[in-house]
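> Just to be clear, the model below is a prediction. Sequence and coordinates:
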Amino acid sequence: MQSVELLLDADADEAVREEWRELDEAGLPSLARHTGASNRPHITLLVAPEGAETRIASLRDAAALLPVPVTLGGLLLFPSRHGAVLARAVVVTAALLTVHRAVHDAVGRAVTALPVSVPDAWTPHVTLARRLTPAQVAVALEVLEAPVLAATATESRLWDSATRLVHPLGPGQPSR
């Protein structure tokens, strides 16, 4: 699987990582437990089974639209077969939708594997935790304050889960 992701500015990145830590310290599932170098707070723009890497030049053109201001809003829950996914909502703006659509135009709509990531069906978010039980969701809601957070999407990257490689797309500094 491949995904195109927006990365946040340093302050917002650290604020989300702090929320990951708060969940972990409360004994809850959290992305803080994923210690790989590629694990960064991000907004997923597209998920594809394969083929996105062949369109890196077009994806870099879409990345030229960055930076884009974003706002992290309240908490969201997504159902899944393996428990709830807890995330921070990302407020939809015209600028964010323009970047999202440009990424999908760059790879072609037929490439998309995740229907909820396509234009007009997308819920932008930053994931905090996965596989939460209903009881853990209740605790997470008590633990996290989740204040509104002004941020900037500064760069984008292509993540390839099969090769475990990150391909920086721009325009910011290379991804960690």
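Structure received. Numbering: from 1, shown residues only.

> contacts and neighbour counts: CA atoms only from here.
Fine.

> Can you tell me the SS state at the most centrally placed residue in the chain?
Of all residues in the chain, the one closest to the mean position by Cα atoms, centre = their mean is Ile43, 2.4 Å from it. With DSSP: H, G, I helix; E, B strand; the rest coil as the basis, Ile43 sits in strand.

> surely it meets Glu5?
Yes: Ile43 is within contact range of Glu5, at 5.4 Å (criterion: Cα atoms under 8 Å).

> State the distance from the residue nearest to the centre of the chain to Pro49.
18 Å (Cα to Cα, to the nearest Å).

> Assign a three-state SS to the most far-flung residue of the chain relative to its centre, would you?
Here the centre of the chain is the reference, and by Cα atoms, centre = their mean the most remote residue is Ala135, at 24.8 Å. Recorded secondary structure, Ala135: helix (three-state DSSP).

> For the protein, which segments count as helices?
With DSSP state H as the criterion, the chain has helices at 10-25, 56-63, 94-107, 134-143.

> that older thread, tell me the contacts of the residue nearest to the centre of the chain?
Ile43 is in contact with Glu5, Leu6, Leu7, Pro124, His125, Val126, counting by Cα atoms under 8 Å, 6 or more residues apart in numbering.

> then this one, side by side with the first:
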Amino acid sequence: MAQALEFRFDHEADAAVRALWHRLERAGVPSLDTRTHRRHRPHVCFAAAGSIPRGTREDLREDLRLLSIPTLWLSTLSATATAETALVLAAVVDTELLAVHSAVHDVLAKRVRSPSAYYLPGSWVPHCVLATGVEPAEVIAGFAALYPVEPVRARVSEVAVVDTHTGESEMLLDLTG
């Protein structure tokens, strides 16, 4: 089982990302998660590991309540250069965003099994996935369908730990109320 810490978006940003997914689909670029073949909720992943234990989740919940979660500006359309090519909308990185990311990893340090190096401080590129497992021709079609992309102002509405295989999630923080 792999687990991820997702910062999910408010209604307006969620709808904006889903509209981008729809534009990709119309251009023939699949926007489903290639591992689960399901849609996930638009989000930025702050951490991923083989498992995030229950006690660590409680500590995360407590620390997140004390933090001021910044608004994310998703504005850079790009493609990843990892083993599984993805089209993403990258976030503008500022000190507030890095501070929250650092606080999250302070809680997770030495308490999770098999942390993903992609999400560790110094390696993390905050982004919202638009399509994964895309072929070179789909990358080109995806850019053509989305460029120029309007920046998405994403307020975080909730933070959840998600099982990346099943899609099951546990909400740690609800910021809607």
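All right, it came through fine. Nothing here was measured: the structure is a model prediction, and the numbers come from that model.

> Leu86 of the first structure: which of the helices of the first structure is closest?
Between Leu86 of the first structure and the helices of the first structure, the shortest gap by Cα to Cα is with helix 134-143, which sits at 7.8 Å.

> list the helices and strands the closest one packs on?
Other helices and strands packing on helix 134-143 of the first structure, by 3 or more Cα pairs under 8 Å, 6 or more residues apart in numbering; DSSP states H and E, are helix 10-25, strand 84-90.

> With the second structure overlaid, how far apart is the longest one on average?
Read it as helix 10-25 of the first structure. Here the mean offset of helix 10-25 of the first structure against the second structure after fitting is 0.6 Å, by mean Cα distance after the TM-score superposition for the first structure.

> What lies in contact with that helix?
Contacts for helix 10-25 of the first structure (Cα under 8 Å, 6+ apart): 7, 29-33, 40-41, 128-129, 140, 143-144, 146, 149-152.

> Give me the buried entries from the residues you listed.
7, 29-32, 40-41, 128-129, 140, 146, 149, 151-152 (16 or more other Cα atoms under 10 Å).

> Out of the residues you listed, which two sit at the greatest distance?
Maximum distance among those (Cα to Cα): 26.4 Å, for Pro29 and Thr152.

> Counterpart of Val148 of the first structure over in the second structure?
Aligned by TM-score structural alignment, Val148 of the first structure pairs with Pro151 of the second structure.

> count of neighbours near that match?
Using other Cα atoms under 10 Å, Pro151 of the second structure has 18 neighbouring residues.

> which non-adjacent residue is nearest it?
Nearest residue to Pro151 of the second structure in three dimensions, chain neighbours excluded: Ser75, at 4.3 Å (Cα to Cα, 6 or more residues apart in numbering).

> how close does Glu18 of the first structure sit to Leu128 of the first structure?
Distance of Glu18 of the first structure to Leu128 of the first structure, given as Cα to Cα: 10 Å.

> Same check on Pro134 of the first structure?
Computed as Cα to Cα, the Pro134 of the first structure to Leu128 of the first structure distance reads 15 Å.

> I figured the match of Val148 of the first structure hits Leu77, correct?
No: between Pro151 of the second structure and Leu77 there is no contact under Cα under 8 Å: 9.3 Å.

> if we can go back for a sec, mind checking which of the helices and strands packed on helix 134-143 of the first structure is nearest Met1 of the first structure?
strand 84-90 (18.9 Å).

> Give the other helices and strands that the closest one contacts.
Strand 84-90 of the first structure packs on strand 68-78, strand 125-132, helix 134-143, going by 3+ Cα pairs under 8 Å, 6+ apart.

> which of the ones you listed is buried the deepest?
strand 125-132 (a mean of 22; mean count of other Cα atoms under 10 Å).

> That one maps to which residues in the second structure?
By TM-score structural alignment, strand 125-132 of the first structure lines up with residues 127-134 in the second structure.

> now that stretch: how far from the chain's centre is it?
For stretch 127-134 of the second structure, the gap between its own C-alpha mean and the chain's C-alpha mean amounts to 10 Å (Cα atoms, centre = their mean, to the nearest Å).
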